[in-house]
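> What follows is a predicted protein model with its sequence.
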Amino acid sequence: MRNILITSVLQNLLFCIPKAALLHGKSVGFALQKSRFRNAKAQLSLFKRIIFTELSRKARTFLLRGCLKEYL
């Protein structure tokens, strides 16, 4: 009985330590993936606004002047 208990405890330790490390690695991977998705989603909404909205003539002139000032 004692040998079975010791064997069970050792098996549990040998299983739990690598399992904890593996689960931590998976959590980090999913967190990184979620972060990348969130960043891409934010940029997509910005690009949608830039591409699909119609700018007034005044706004286009203002944007062009701002771009020209940066490059001069």
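Yep, it's here. Numbers count the residues shown, from 1 in each chain.
> rest of the way, CA atoms for contacts and neighbours
OK.
> Tell me the first helix or strand C-terminal of the helix or strand hosting Phe37.
Using DSSP states H and E, Phe37 sits in helix 2-52. For helix 2-52, the following helix or strand on the C-terminal side (DSSP H and E) is helix 57-71.
> Check it against this one:
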Amino acid sequence: MNALQNLLFCVPKAAVLHGKSVGFASQNSRFRNAKAQLSLFNRIIFTKLNQKAFTAPLTLC
């Protein structure tokens, strides 16, 4: 009876675990996409800031 219980439990357990792993995979994918976009955003912002710093007029007092 114990083997039958294990068999009956393992099938739904495998389906649930597969669903969880798919959920985590999509969550990780969204995190990587957001991280890449943030990196690109920071690169654009800091590049523009650096360009403005180099192109600012030099004033002598």
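Looks like it came in fine. It should be emphasised that the depicted structure is a prediction, and the values quoted were computed from it without experimental measurement.
> just to revisit the earlier point, helices or strands up against the helix holding Phe37 of the first structure?
If you count contacts as 3 or more Cα pairs under 8 Å, 6 or more residues apart in numbering; DSSP states H and E, helix 2-52 of the first structure packs onto no helix or strand.
> Which position in the second structure pairs with Val9 of the first structure?
Using TM-score structural alignment, the equivalent of Val9 of the first structure in the second structure is Ala3.
> One more: Phe47 of the first structure?
Using TM-score structural alignment to pair residues, one finds that Phe47 of the first structure aligns to Phe41 in the second structure.
> And Arg38 of the first structure, by the same measure?
By TM-score structural alignment, Arg38 of the first structure lines up with Arg32.
> What lines up with Leu17 of the second structure in the first structure?
Checking TM-score structural alignment: Leu17 of the second structure goes with Leu23.
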